[in-house]
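# Sequence plus predicted model, see below.
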Amino acid sequence: MAPPSVLERLARWLKWPLVLAGLLAALALVFAIHAAGQSSWAVGALVLFTAGFYVYLSGSGFAYRYLFPGVAGMLVFIAFPLVYTAQIGFTNYSSTHLLSEERVRAYLLDQHDAVEEQVQAFTLHADGGAYRLVLRGAPGPDGEGAAPAWVSPSLALRPTAELLRVDLRPATEEPLPLNGPLQAALPLAEVVKHRDALRQLVLALPGHPELRYLGLREFGPITPHWAANPDGSLTRRADGVVFHPSADSGFFQSAQGETLAPGFKSGVGWANYSRMLLDAEFRGPFLAIFSWTVVFSALTVLFATAIGMFLAVLLNWEGLRFRTTYRTLLFLPYAVPGFISILVFKGLFNQNFGEINAILDALFGVKPAWFADPFLAKVMLLIVNVWLGYPYIMILCSGLLKAIPSDLYEASALAGASPATNFFKITAPLIIKPLAPLLVSAFAFNFNNFVLIALLTDGRPDFLSTKLPAGQTDILVSYTYRIAFRDSGSDFGLAAAISTLIFILVAAMSLINLRMSARAQK
């Protein structure tokens, strides 16, 4: 047996140090996820890393080494986003409910007013490698106080997560609380650099209230707006009104119904899903958009299939001259990037300057409002989408036609059958069966055809007098995008619920596709 090579020995020496480094990196990532407040996801990451180390380091997991990357990728990039999106669908997460309850409470407790008559100006002075903070009493007309009134000990001025109490001594105290002569005050640009550290200082003066940072030139006492209660509620100091956190509304709310902004994220159960069906003001546009999504997808597949199949049969006619040229020209819409074709059509359909309206005006004296009329806008979408989709069906049908035995057409010719009879009795039945799964896939693709809607109509024209802005040419995916990121208040919870519904519908289509594919192979 040959002795191990240098590379083999090097690999053996580096194996366990690399494993240890990977283990420490994995534990650090799990700890970071846990520290961010996502304990459940931290447990999931820990389980995934543990499985990975087991598969690649143990002999019993050898059979799964090639399978594990695919499974892990599916969990991270498919299952995790799906579960996370579905989880958001059961919350009120939105632009007004972005923070957690704890962060909202901390934000409210941090609200305060300064006691203006006791505000004191300060200057910052270098003291070796540290700094001295000097209070100078009320600022004069030039923004500077008189002689130093109070002096701090040497401060490192490093930002911390907690408040730092600093006891100041009178500047006139003997011995002077300075190691040497007080250096010149730092310019404002240098003070700005230490702003975060200054915010964490609480200055304590004998016989005076504690002072907090108020700005780049001032410290002063503050009066908080809110007082925290043991049960988690907050009491407004001005009038004593108590605000309790309400999981239903996602706000701190008083008994009289008054709410405090901002709101916090909370679970709302099936409220987003019931809103789709039970809220009359939302249900109308939602059902209309859902119906249009189904009609849009179905009609696109129907027309594209009819045109593509007709052209494939026509180009399959051996007596047709220049077949190759025609096939190349008809395939061009599929070769050009889709977004370019959509933007070209957007210009062609322009009501005042588009070529299509120019031709219609010259022939019939009409200029249709393609983008303003809901029906015409939907017709325009179908025209453009069919134009983009028929070449795909044409190529598929051309390939399937080659698989039909020519004996069938010869026998049909001897029987005196017409071309229409050949198509409906021979061609269509033999093509439609293997084509069916692909048509289901095309239906599912158009069900989520966001690019066409966004570039051509952007969902317009809008429904009138709706609770949430909704477009009459929106499909579910563009409507979801609009709710989450555009002009509907960033209602992420509702958008996530609709996204989950879309996933269920597309998953059902995929199952149908698999069933049809299995039947086609029998």
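Received it, and whenever you're ready, just let me know what you need. Numbers count the residues shown, from 1 in each chain.

# CA only for contacts and neighbour counts going forward, please
Fine.

# can you give me the end-to-end distance of stretch 127-137?
End-to-end distance of stretch 127-137 (Cα to Cα, to the nearest Å): 21 Å.

# this is the other structure I want to compare:
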Amino acid sequence: MQQTVNPTKSQSSFNIWLKYLLIGAVLLIDFYLVMLMYSQGEYLFAILTLVILTSGIYIFSSKKVYAWRYVYPGIMGMTIFILFPLVATIAIAFTNYSGTNQLAFERALSVLGQQHYFSGEKYDFKLYPQADNRFKIALRHGDMESVFVSDSIALNDKQVVVTEQDEPQGDVAPLKVITQNRSALQAMTVVLPNGNELTMSSLRQFSEQKARYHYDEANQVLVNNENGKKYRANMETGFFQAVNESGDWLSETLEPGFTVGTGFNNFVKIFTDEGIQKPFLQIFIWTVVFSVLTVVFTVIIGMVLACVVQWEALRGKAIYRLLLILPYAVPSFISILVFKGLFNQSFGEINMILNQLFGIRPEWFNDPFLAKAMILIVNTWLGYPYMMILCMGLLKAIPQDLYEASAMDGASTWQNFSKITVPLLLKPLTPLMIASFAFNFNNFVLIQLLTNGRPDMIGTTTPAGYTDLLVSYTYRIAFEGSGSQDFGLAAAIATIIFLLVGGLALLNIKASKMKLD
């Protein structure tokens, strides 16, 4: 009796084997990427890659966790764009990561090992064109009559052997040809008859080069081959530092440095280094004041304007609403740049008007108080339309019976506003006011475009300005430091900002008797 094969069962078996084959391929790629990142010292990225790919494979290949497939993309997105940057920032805060200390120890050692110095005599060279776009290279040392000449070569040859010969006949290639093929010539190694190797040192010369450093693993010492100096890795500062014969530290260090853990040193520096502590406290106070005043001004102006445009007797309400909401429709960076021009001390329209009316020309960008006042004016202009729109919607939810009852009791317009409108608007506005406070606490765009933190403070260790917020101060430490970009210190301040914003938000929520679900 002939046996038949079920095609459905065969297809199902094929699909299962294909599934496991794809899973195995993805896992191999995953482990390869993880090992590659780990070997380069990128431990956090290695962990992130391992978690994302392995968890994704498990969720999308197992029926037991089928429901998680729908929330997995959102969870991973939150992990990649929120949780991971937060963890990475906190991790950097406990290191000396900076513009001069970005590499892992092994990578820094490798970079130092690639440095060379000219250790031998220099040879002038010439190129003699040959057929088929090939050349002969001739090298001469000083006034020597004999020259070292190669066979016909291509300029992209990596190694060229020369022998002592008579100088070739014919035209010499102009400097233009050497310039056009500079990269290829720099990658070329010329071997002399005695075995010495030469590399291109200028547009007209080849010179013998040797590695500047070699690492003695037995004694863990980096030795300078040129002068014999010895350097040892200082695991506290993250540099190879010179040592004397007794092994004591000298002042000389080598760059690039490497990243090492520093514990709480960056946090301690913020509160103990006077050059950092003083501007940090001033900027922190100004950040809180700026955020609070911005919320207060935008809420008051937005609430008043919302009541005005909702007034029944007002004619042309639609036009007023459009004009008052217009600042919200214009991109904020455009409005900020426009105000920067308006407040220009020499040619701005604001100073021109003040000069005509009162004979004064305030120095908005040079005086710390005026600069802060200017920032509050601009930010209030940018923020009030949002609050006004919210209040316009909330006003419609207030029962008209309350106003009718107060009218019967003889209440004035101000009493209606202060006793009915404001209390009933503040309660639903409280969460939005807290969100506005948190947003303005980190309002980097406004400061960066309008004042860039200036006017600058004098006598500080780090770049700091009177109008800097903590977030812009952190940016300047990380990217505008005059010495080196101190990412570790910037990350420590960013960590403090995160704790402050979270703590202040929770404090405000608790004070307003709101519960977190």
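On my side now, so go ahead. The shown structure was predicted, so the numbers you read here are calculated from the model rather than taken from an experiment.

# if I look at Phe77 of the first structure, how far off is Val83 of the first structure?
From Phe77 of the first structure to Val83 of the first structure the distance is 11 Å (Cα to Cα).

# Now the longest helix along the first structure: buried residues?
The longest helix of the first structure (DSSP state H) is helix 280-315. When burial is assessed from 16 or more other Cα atoms under 10 Å, helix 280-315 of the first structure yields the following buried residues: 282-286, 288-290, 292-294, 296-298, 300-305, 307-312, 315.

# quick one: the longest strand anywhere in the second structure to the first structure mean distance?
Ranked by number of residues, the top strand in the second structure under DSSP state E is strand 116-129. By mean Cα distance after the TM-score superposition for the first structure, the fitted strand 116-129 of the second structure averages 5.9 Å away from its aligned residues in the first structure.

# do the same with stretch 372-382 of the second structure
Following superposition, stretch 372-382 of the second structure is found to deviate from the first structure by 0.7 Å on average (mean Cα distance after the TM-score superposition for the first structure).

# Which residues does that stretch contact?
290, 293-294, 297-298, 327-328, 332, 335-336, 339, 364, 446-447, 450, 466-467 (Cα atoms under 8 Å, 6 or more residues apart in numbering).

# So which of these sit within helices?
290, 293-294, 297-298, 327-328, 332, 335-336, 339, 446-447, 450.

# Output those as TSV; include the columns distance to Lys210 of the second structure.
Listed next are these as TSV, based on distance: Cα to Cα, whole Å:
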residue	distance to Lys210 of the second structure
Phe290	59
Leu293	64
Thr294	63
Phe297	68
Thr298	67
Pro327	65
Tyr328	64
Ser332	57
Ser335	58
Ile336	56
Phe339	59
Leu446	52
Ile447	50
Leu450	52
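
# hey, where'd the helices end up in the stretch 151-300 of the first structure?
Secondary structure of the stretch 151-300 of the first structure (DSSP state H, counting those that start in this stretch): helices at 188-193, 195-199, 271-278, 280-315.

# Could you save those helices as CSV and add columns showing distance to Val30 of the first structure?
Listed next are the helices of the stretch 151-300 of the first structure as CSV, based on distance: least, Cα to Cα, whole Å:
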stretch, distance to Val30 of the first structure
helix 188-193, 33
helix 195-199, 29
helix 271-278, 32
helix 280-315, 41
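
# of all those, which lies closest to Ala114 of the first structure?
Closest to Ala114 of the first structure of the helices of the stretch 151-300 of the first structure is helix 195-199 (Cα to Cα; 14.1 Å).

# Which elements pack onto that closest one?
strand 211-213 (3 or more Cα pairs under 8 Å, 6 or more residues apart in numbering; DSSP states H and E).

# one more time with 6 Å
Applying 3 or more Cα pairs under 6 Å, 6 or more residues apart in numbering; DSSP states H and E, one finds that helix 195-199 of the first structure contacts no other helix or strand.

# how big's the offset between the longest helix of the first structure and the second structure?
Compared with the second structure after fitting, helix 280-315 of the first structure deviates on average by 1.0 Å (mean Cα distance after the TM-score superposition for the first structure).

# Now the buried members of the contacts of stretch 372-382 of the second structure.
290, 294, 297-298, 327-328, 332, 335-336, 339, 364, 446-447, 450, 466-467.

# Counting neighbours, go ahead and name the busier of Phe77 and Val83 of the first structure.
It is Val83, of Phe77 of the first structure and Val83, that has more neighbours when counted by other Cα atoms under 10 Å, with 13 against 10.

# Next up, the contacts around the aligned partner of the more buried one in the second structure.
Alignment note (TM-score structural alignment): Val83 of the first structure maps to Val87 of the second structure. By Cα atoms under 6 Å, 6 or more residues apart in numbering, Val87 of the second structure lies in contact with nothing.

# redo that, cut-off 10 Å
Neighbouring residues of Val87 of the second structure by Cα atoms under 10 Å, 6 or more residues apart in numbering: Leu44, Thr79, Ala93, Thr495.
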